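Visitor: this one's sequence-less:
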C-alpha cells in the first residue's frame, strides 16, 4: 500500500512539474522580445553638419576635390579617416565602424582563350574591363544592426542584356492607355467596384480610400489617386494622397488605439507586382509592433543606442551618409543614396515628419527617375513613428521611405533572384553615380 501511495505521489508531482514548465514557457513565448529604450537616448533631429562633405573629402578622405568620389575607393577613404590626426575625422570613422562593417575582397578568374574571346565580345574589346574581370574587386558593406548588406561589384553591371523590340517608354504608355478602358478606380467606377472601411469611405479632392478586398491586416486600406497615371503625378496629387493616408490612420487609431504602427507600400506597374495600373498606395496599422523588416530596424536602432551611449541610430545613419556625400537635402528632408540598398536603384527619404519638404523630395525623385533615367516601375515602402508617440515622448523613429525602381519594364529577366531573396543584395551600379544622376536631375528642376 505504501509503495502504491508513494508512486501516486511521485506521479502527481511529476505532472505538476510538467504543467509548471508548460505554463512557464507558454507565457515566455507570448511576451514579445523587445529591446528597451534607454531613458537617456537621443531623439531623432535633422541637424546640419558643421563641416561639409567637401571638407571631409579633402581633410579626412585625402581625396582631391577635382576627383569624384567612387564607391570602390570607400575602404581607402575610411582608412585615411581612421589614421587621421584630426579628431573630427576620427569621430566619423568611429561612428562608421560602430554601424557598418566594410570589407574589400578580390575574386579571381582563370579564362580559356576561347572563353576570353566571347568575353571580349560582351565587353566590346575594352582592355581595362578585361583586366578588371580577371581580378574583380568586391566591396561588402554590412549594417551591424539591421543586418542588411550590399555586395558591390562594378562588373555585375557589365553582364550581357537581352534587347527588346519595343522601348520601355512605348510599352508603358500603351499599358497605361489600355488599362484606362475598364478601370475599377477611374471616374465614379470605384463607388460600385471597391469596398469601404468599417467607418466608411474618406474622400479628398484628388484622392479617396477603398478598403482592400484582400486584406493582409485588420486595418488595411487603399488610398487611390484620381489620376490614373502613377508615373506622372503632380506634387499636389502626391500631397493629397499622403494627407489622406494620415487622416485614415488617425481615424483607425481613434477606433482601436492598440493599433499603433503605421506603414505604407506603393507599387507601380506590373513589373513591381502591382495588380492594378491605376495609382494607389496601401496603408495599414500594425498591432503593437511593425511588420518584420521595419521592426527589425526599430529594434536594431534601440540596440544601437544601448551599445553607443544612447546615440540615436537614425541621427548617426544620416550623419554618415552626409559625410560621404550621399545625401541631397530638400529643406529638412534628406534624400539618401544609402550604402545597403536592396537593388541598384533604391534610395531613401528621411525626415522628422511628413511635410511639404518630404512631398517635394519624393516628387523630385520620381520625376528624375521617370523623365531623365527612363525608369518606369517602382516599389515603395514607408513607416511613420508610432501613433502613440510624439517628439515630446522622445520617440526614436523618424519618417522613412524607401523607393526602388525595378528592372526595365520590358526586360523578361526578373530584377530579384535567389541572391537578393536569401543572401545579400548584389549591386553593380556605383552609389556615387546614382547620386550624381539624381543631384543633376533635382537641381535643374529647382531652378
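Guide: Looks like it arrived, so ask away. In this text, all values refer to a predicted model and were calculated from it rather than measured experimentally. Residues are numbered from 1 along each chain as shown.
Visitor: only C-alpha atoms from now on, for both contacts and neighbour counts.
Guide: OK.
Visitor: which residues of the stretch 151-300 of the chain fall in helices?
Guide: For the stretch 151-300 of the chain, the helices defined by DSSP state H, counting those that start in this stretch occupy 168-179, 190-193, 235-255, 292-307.
Visitor: nearest to residue 73, out of those helices?
Guide: helix 292-307 (26.7 Å; C-alpha to C-alpha).
Visitor: take a look at this one as well, against the first:
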C-alpha cells in the first residue's frame, strides 16, 4: 500500500513537471512572437507591410520603381475651391472649416482628393485660453503693436497641428504669432576668399567652383557668384550659378561613379548659418543614399507606394494644388508647404531639374528678399539619382525657408524645432500669394533655351 501511494505521488509530480514545462514552452513561444512582431513594427518591416501593393515585403533601404512624377491634376485648383468648400476663405486659421466642408463635398473629384489628403495628412485644431493681467498685459500689448484686437485674440488662442503619416513630420501653428510686428533689418556685404578642389576649377560668366575648406563628405564643393554682394544678384546670375552646379555634378560623377545622389545646400547671411557673406552654394554627391532628412522623404515615397501603388510626390503636390496653395510653371510646381520645416517654407518640384524648376526657386528667394524683406534664407535641393538606377527615383525637389531677421540676436531654432516638431506660425496662403506675385512680375519666357 505504501509503495502504491509513493508511486502515485511520483506520477502526479511527473505530470505536474511535464505540464509546467509545456506551459513554459508555450509562454516562451508567445513572448518570442510578440517580441519579434514588436521589433518588426518598430523597424517598419512587418510581414504584411505592403502585401497588397508591389511584390514582397517592405524592407528598410530597398526601393521599387515608382510611377513617374507628374504635376498634372484632373481639375484646376479653382475648381476645388468652388466645388469642394464653396464660400470658405482659404487660410490656415480656417483649416478646420475647410476640412469639414471638404469631407462632406459630393463631387467625385472632391471626395477622391480628400481621401488622398487624409491618407497623407492629419489635421487637428485646438482652442486654448491665456489669462494676461496686470503689468504683463501692457508688455504683451507692446509686443502686439498696441493692437487691441490682437490682444483680445491673445486671450483666446487657436493652435493647429498638422502631421504627415509618411515622413512623421509635424508642424505646430499659432496664427497669432504671424500677426506680430517685425522690425526691418539692414543689408551687409563682405569680400571673397576660397579654397580649390583638386580638379580644375569650373568657371562661367557669372560663377566659379571652389572646394569647401572643411568638407563634411568626400565630394563637397562650393559654387560662388563672381559678384560678392549677398543680395544684388539677378536671374541671369542665379541661373548661371545653377548651371555651374549641374556641371560640377557631371564632372564628379564621371570621376567617381559610385557617388550618384546629388544635393545642393544654400544658406544666405550669418543669421541663416552662412560662414561667409558672399553668395555661395554647397554641392554634394553622396553614395548609397541621400542625406538623412532628404532620404526620409524618399523612404516615405516607398512606403506610400506600397500602401497605394501611387507616386507620393505626385500626390503631395496634388493635394497642395487642390488646396490652392501652389503655382505651376511649365512642368515645375511650387507650393507653400502645409508642414513647413521653418517659416515661409516653399517646396519646388519637377520631374527633372530643368529651367522652370530653377526659375521657380529664383522667384521664391527673390520674393523672400525683395517683396517680404526677409533677407536670410536656407534651402536644400535633392536631384534625381545619376547613373541610371530608377528604383526609388525622386523628382527634383527644393525646400526653401526664411531664417528670421538679419539683425536679430535671437536664434530662429529652438528645442521644440530640434527635438519635438516644427513650430511655425505663418499662414501658407499668405506665402503662396507672395510667390505668385513674384512669378507674375519677374517671369520671362525663355522656352527653347538650354539648361
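Guide: Thanks, I have it. This is a predicted model, so every value here is computed, not measured.
Visitor: before we move on, back to that, how about the helices of the stretch 151-300 of structure 1 in CSV, adding mean neighbour count?
Guide: Listed next are the helices of the stretch 151-300 of structure 1 as CSV, based on neighbours: other C-alpha atoms under 10 Å:
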stretch, mean neighbour count
helix 168-179, 14
helix 190-193, 12
helix 235-255, 18
helix 292-307, 18
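Visitor: how about JSON lines for the ones you listed, with distance to residue 135 of structure 1 added?
Guide: Putting those into JSON lines (distance: least, C-alpha to C-alpha, whole Å) gives the following:
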{"stretch": "helix 168-179", "distance to residue 135 of structure 1": "34"}
{"stretch": "helix 190-193", "distance to residue 135 of structure 1": "57"}
{"stretch": "helix 235-255", "distance to residue 135 of structure 1": "46"}
{"stretch": "helix 292-307", "distance to residue 135 of structure 1": "35"}
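Visitor: could you pull out the strands for the stretch 201-350 of structure 2?
Guide: Per DSSP state E, counting those that start in this stretch, the stretch 201-350 of structure 2 carries strands over the ranges 207-211, 220-225, 259-268, 280-287, 326-329, 332-336, 346-350.
Visitor: coming back round to it: out of the helices of the stretch 151-300 of structure 1, which comes closest to residue 332 of structure 1?
Guide: helix 235-255 (16.6 Å).
Visitor: what about that closest one, how far off from structure 2?
Guide: Compared with structure 2 after the fit, helix 235-255 of structure 1 shows a mean deviation of 1.6 Å (mean C-alpha distance after the TM-score superposition for structure 1).
Visitor: relative to strand 259-268, how tilted is that helix?
Guide: Computed by axes from the mean of the first three to the mean of the last three C-alpha atoms, to 10 degrees, the angle separating helix 235-255 of structure 1 from strand 259-268 equals 150 degrees.
Visitor: what's the closest of the helices of the stretch 151-300 of structure 1 to residue 54 of structure 1?
Guide: Smallest distance to residue 54 of structure 1 across the helices of the stretch 151-300 of structure 1 (C-alpha to C-alpha): 27.8 Å, for helix 292-307.
Visitor: which part of structure 2 lines up with that closest one?
Guide: Aligned using TM-score structural alignment, helix 292-307 of structure 1 spans residues 292-307 in structure 2.
Visitor: which residues touch residue 341 of structure 2?
Guide: Contact partners of residue 341 of structure 2, counting by C-alpha atoms under 8 Å, 6 or more residues apart in numbering, are 171, 401, 422, 424.
Visitor: ok, now with 7 Å
Guide: The contact partners of residue 341 of structure 2, by C-alpha atoms under 7 Å, 6 or more residues apart in numbering, come to residue 422.
Visitor: ok, now the one 3 residues further on?
Guide: By C-alpha under 7 Å, 6+ apart, the contact list for residue 344 of structure 2 reads 401-402, 426, 428, 431.
Visitor: which of these are retained in structure 1?
Guide: Counting by both residues aligned by TM-score structural alignment, their matches' C-alpha atoms under 7 Å, the contacts of residue 344 of structure 2 that remain in contact in structure 1 are 401-402.
Visitor: show me which pair in the contacts of residue 344 of structure 2 is furthest apart.
Guide: Using C-alpha to C-alpha, the pair of the contacts of residue 344 of structure 2 lying farthest apart is 402 and 428, separated by 12.8 Å.
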